[in-house]
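[1] Got a sequence here, can you build the structure:
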Amino acid sequence: MNYFEEFTKHLLEDEKPSIYFNNLVESNGYPDIYPYNMVLKLKNVEQNPKHHPEGNVWIHTMMVIDEAAKRRDRSKEPKGFMWAAFLHDIGKLTTTKLRRGYLTAYDHDKVGARMAEEFLTHLKLHEDKGFYDYVVNLVRLHMQILFVVKNNEFADLNRVVKSGYIEDIGLLGICDRLGRGPKTEEEVRKEERNIEIFLERCQNYIDKRKRMAETYNLPEK
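    Down below sits the predicted model:
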């Protein structure tokens, strides 16, 4: 069986792809082979219940792909978008640690991008450069919404803008935020507002860079 094609079919066509994947796991039909087992192992990775009351990373991933399925038609590249959602937290497999009594997964976005590269390259999907770059970029940048909104040291607007996928990063971001424990209407509105703030700050960065280029006769980078 070509698992990539089979997974892609359900990611692109199912209203709730999680049903297919959970059924596979429960029936022992999920491929416990590399690289697909990189995602399967997320079932054994617990998360901080304060931020992820839903449970382990597999559960979170399933909730995120269901949220992504609601929005895939709004993305530039639906197939890449759904695979980015499926792989977005793969980095937590190796970065999750207990620190001072709290579960953390520092740099799981950066590590996850490298693991996504490894995953796709093993399947020879790096040969489809557009798809490959899209998925890796979204995995690498999916935490930028939080970083940019909070104005913290990890915010990297330059990388976000250069990726060319600003809107889809925001789209994956809302899926990530809603794909966890239940939220009130007020909490959902707050998450949606954070995406708006992220997009506004990206646009402000683009406008500022353009003004600088015009003022000093510099090439826009």
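
[2] make it CA atoms for all contacts and neighbour counts henceforth
    Will do.

[3] Which secondary structure state does the closest residue to Glu54 other than its chain neighbours sit in?
    In space, and not counting its chain neighbours, Glu54 is closest to Gly181: 4.8 Å by C-alpha to C-alpha, 6 or more residues apart in numbering. Using DSSP: H, G, I helix; E, B strand; the rest coil, the structure places Gly181 in coil.

[4] Nearest residue to Leu103 in space, ignoring adjacent ones along the chain?
    For Leu103, the spatially nearest residue (C-alpha to C-alpha, 6+ apart) is Asn48, at 5.1 Å.

[5] check contacts around the one you found.
    By C-alpha atoms under 8 Å, 6 or more residues apart in numbering, Asn48 lies in contact with 102-104.

[6] Report the buried members of those.
    The neighbour count (16 or more other C-alpha atoms under 10 Å) marks 103-104 as buried among those.

[7] which among the contacts of Asn48 gets closest to Asn56?
    Of all these, Asn56 sits closest to Leu103, with 11.3 Å by C-alpha to C-alpha.

[8] SS state for the closest one?
    strand.

[9] Next, the residue nearest to Leu103: secondary structure please.
    Bear in mind the rule, three-state DSSP; under it Asn48 is coil.

[10] quick one: contacts for the most centrally placed residue in the chain?
    Closest residue to the average C-alpha location of the chain: His88 at 3.5 Å, with C-alpha atoms, centre = their mean. Shown in contact with His88 (C-alpha under 8 Å, 6+ apart): 61, 109, 112, 138-139, 142.

[11] tell me which of these is nearest to Val161?
    Once C-alpha to C-alpha is applied, the member of those that ends up nearest Val161 is Leu138, at 12.1 Å.

[12] To compare against the first, here's the next sequence to fold:
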Amino acid sequence: MSSIKRYLVGGAIRDRLLGREGLDRDWVVVGATPERMVELGYLPVGKDFPVFIDRDSGEEHALARTERKTAKGYQGFQFNASPDITLEQDLQRRDLTINAMAEDESGVIIDPFHGQQDLQAGILRHVSDAFVEDPVRVLRTARFAARFKFKVAAETQALMSKMVANGEVDALVPERVWAEMRKALDTDAPQIFFQVLRDCGALARVLPEIDALFGIPQTAKYHPEIDTGVHTMMVVEQAVRLSDDPLVRFASLVHDLGKAETPKDELPSHKGHERRGLPLVRTLCARLRVPKKFQSLALAVSEYHLHMHKMFELRPQTILTMLENTRSLMDDERAQQIALCCIADARGRTGFEDHDYQQAALYLRFQQAAKQVDAGALAKGLTDGKKIQQKVHRARLDAIKAVPRVVPD
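    So this is what the prediction gives:
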């Protein structure tokens, strides 16, 4: 490339220094023009600023650039990608010091903002005050905190709070909030994501349904001395221990939304909170464009998690109705997902982290018993659809009744 130089940048270096497997390798090119990149055989793909794909490796190469804020939101930027932009100028526009390192083609790391030092200390620190210009950086910082279990530097925390106070965070589009939240659910500690957002005030802006749970006492039976927000974070933590399924983690997060709507005269019983939670789950999912499969499980868990807690006392008809309404009667995966969410709920309390929650195991035994009913065999010789349906229904009730309601040794 003669005077043109390219540098590996960002996450690839960060993850390697942390001993983690990196997903992507991104490059910055200094001293080039878009025309020169095309002459060298790169495929142009960037819309807002010059980005190119190496046809051999498939790796992304972006021209070094600077940014200037022109409007609110994460799209309100004007870019300068002239050949005169230096590597340090390009790195300075990045969000966090741990993401502002580069490596030349001989393997030398360029680290003008001390990202390696912050990596070793487990600190998330902004590179420059330009951090405040992009509200997505608040979400990304919270996600990195969850992914690496790093602390947010005090000065960065202050900038994030400033972005909330001046309304910059309000410019976040719902799809981007969900995208960052979805990635956070895949980390080992998604509860940190929500806590970081709450610490700077952003949780009330982007996820008000979750923020509203803090300060609401838990039910009288289950640790009324802690509030529902704390309980919810503990439930999410338990869901991570139980499953890597993001649907389970999301449903666990929103299972108690209705408690924020409990009338004061019904505290701390929270009677009927599961019904009050359903419209809140729908509202959150609609606003953030949450995929239907996430919403479906979340609604089922929100409506029926109290049924699960009473599984040893429920009537067979109530159990069968629960199986049908949660779409888990014939779906082993769905039944398992609901069971895991309810285990997480039961264990999301201090001192109950390893609780042997037999209600979920009993539910799965009921589900298997009802599922084994051979509807086809029962329908032989019958032509009346209603009679067939009634016969199958009675057989499933009998199968549920036959399941012993005892705690196994």
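
[13] Okay, buried residues for the lengthiest helix in structure 1 please.
    When structure 1 is scanned for its longest helix (criterion: DSSP state H), the result is helix 185-216. For helix 185-216 of structure 1, a neighbour-count test (16+ other C-alpha under 10 Å) marks 191-192, 194-195, 197-199, 202, 206, 209-210 as buried.

[14] now for those, which pair is the farthest apart?
    For these, the maximum inter-member distance is 29.0 Å, found between Glu191 and Lys210 (C-alpha to C-alpha).

[15] ok so, going back, out of the contacts of His88 of structure 1, who's nearest Asp168 of structure 1?
    For these, the minimum distance to Asp168 of structure 1 (C-alpha to C-alpha) is 7.7 Å, reached by Leu138.

[16] mind listing the helices in structure 1 by residue range?
    With DSSP H as the criterion, structure 1 has helices spanning 3-13, 17-26, 37-40, 57-71, 78-87, 92-95, 108-122, 129-141, 144-149, 157-163, 166-178, 185-216.

[17] And the contacts of the third one?
    So the one you mean is helix 37-40 of structure 1. 30-32, 58, 87, 90, 93.

[18] Export those residues to CSV and append columns for neighbour count.
    Shown next, in CSV, are those (neighbours: other C-alpha atoms under 10 Å):
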residue, neighbour count
Tyr30, 17
Pro31, 13
Asp32, 14
Trp58, 23
Leu87, 23
Ile90, 29
Leu93, 23
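
[19] Take these and write them to JSON lines, including distance to Phe131 of structure 1.
    Below are these laid out as JSON lines (distance: C-alpha to C-alpha, whole Å):
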{"residue": "Tyr30", "distance to Phe131 of structure 1": "24"}
{"residue": "Pro31", "distance to Phe131 of structure 1": "23"}
{"residue": "Asp32", "distance to Phe131 of structure 1": "24"}
{"residue": "Trp58", "distance to Phe131 of structure 1": "23"}
{"residue": "Leu87", "distance to Phe131 of structure 1": "13"}
{"residue": "Ile90", "distance to Phe131 of structure 1": "18"}
{"residue": "Leu93", "distance to Phe131 of structure 1": "23"}
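
[20] In the stretch 51-200 of structure 2, mark out all the strands, start to finish.
    51-53, 60-63, 66-69, 77-80, 102-103, 109-110, 123-124, 151-152 (DSSP state E, counting those that start in this stretch).

[21] Pull up the aligned stretch in structure 1 for the fourth one.
    When structure 1 is aligned by TM-score structural alignment, strand 77-80 of structure 2 has no counterpart there.

[22] now swap in the second one and tell me
    In the comparison with structure 1, strand 60-63 of structure 2 aligns to no range at all (TM-score structural alignment).

[23] From the contact counts, what lies against that strand?
    When contacts are defined as 3 or more C-alpha pairs under 8 Å, 6 or more residues apart in numbering; DSSP states H and E, strand 60-63 of structure 2 sits against strand 26-30, strand 51-53.

[24] Redo these as a markdown table? Include distance to His393 of structure 2 and mean neighbour count.
    A markdown table is the format used below for those (distance: least, C-alpha to C-alpha, whole Å; neighbours: other C-alpha atoms under 10 Å):
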| stretch | distance to His393 of structure 2 | mean neighbour count |
| --- | --- | --- |
| strand 26-30 | 58 | 23 |
| strand 51-53 | 59 | 22 |
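
[25] For Gln92 of structure 2, find the nearest of the ones you listed.
    strand 26-30 (12.9 Å).

[26] so the closest one aligns onto which residues of structure 1?
    So strand 26-30 of structure 2 sits over no part of structure 1, by TM-score structural alignment.

[27] And the very next helix or strand once past that strand, what's buried?
    Using DSSP states H and E, the helix or strand that follows strand 26-30 of structure 2 in sequence is helix 34-39. Using 16+ other C-alpha under 10 Å as the test for burial, helix 34-39 of structure 2 gives 34, 37.

[28] quick one: helix 34-39 of structure 2 to chain centroid distance?
    39 Å (C-alpha atoms, centre = their mean, to the nearest Å).

[29] do the same with stretch 352-364 of structure 2
    Put simply, stretch 352-364 of structure 2 sits 25 Å off its chain's centre (C-alpha atoms, centre = their mean).

[30] what do you get for stretch 72-90 of structure 1?
    Distance of stretch 72-90 of structure 1 from its chain centroid, counting by C-alpha atoms, centre = their mean, is 7 Å.

[31] So for that stretch, what gets flagged as buried?
    72, 75, 77-90.

[32] before we move on, back to that, wait, which of the helices and strands packed on strand 60-63 of structure 2 is closest to Phe193 of structure 2?
    Of these, nearest to Phe193 of structure 2 by C-alpha to C-alpha is strand 26-30, at 25.1 Å.

[33] and the gap between the counterpart of Gly179 of structure 1 in structure 2 and Thr187 of structure 2?
    With TM-score structural alignment as the criterion, Gly179 of structure 1 lines up with Gly348 in structure 2. Separation of Gly348 of structure 2 from Thr187 of structure 2 (C-alpha to C-alpha, to the nearest Å): 18 Å.

[34] Lovely, talk soon.
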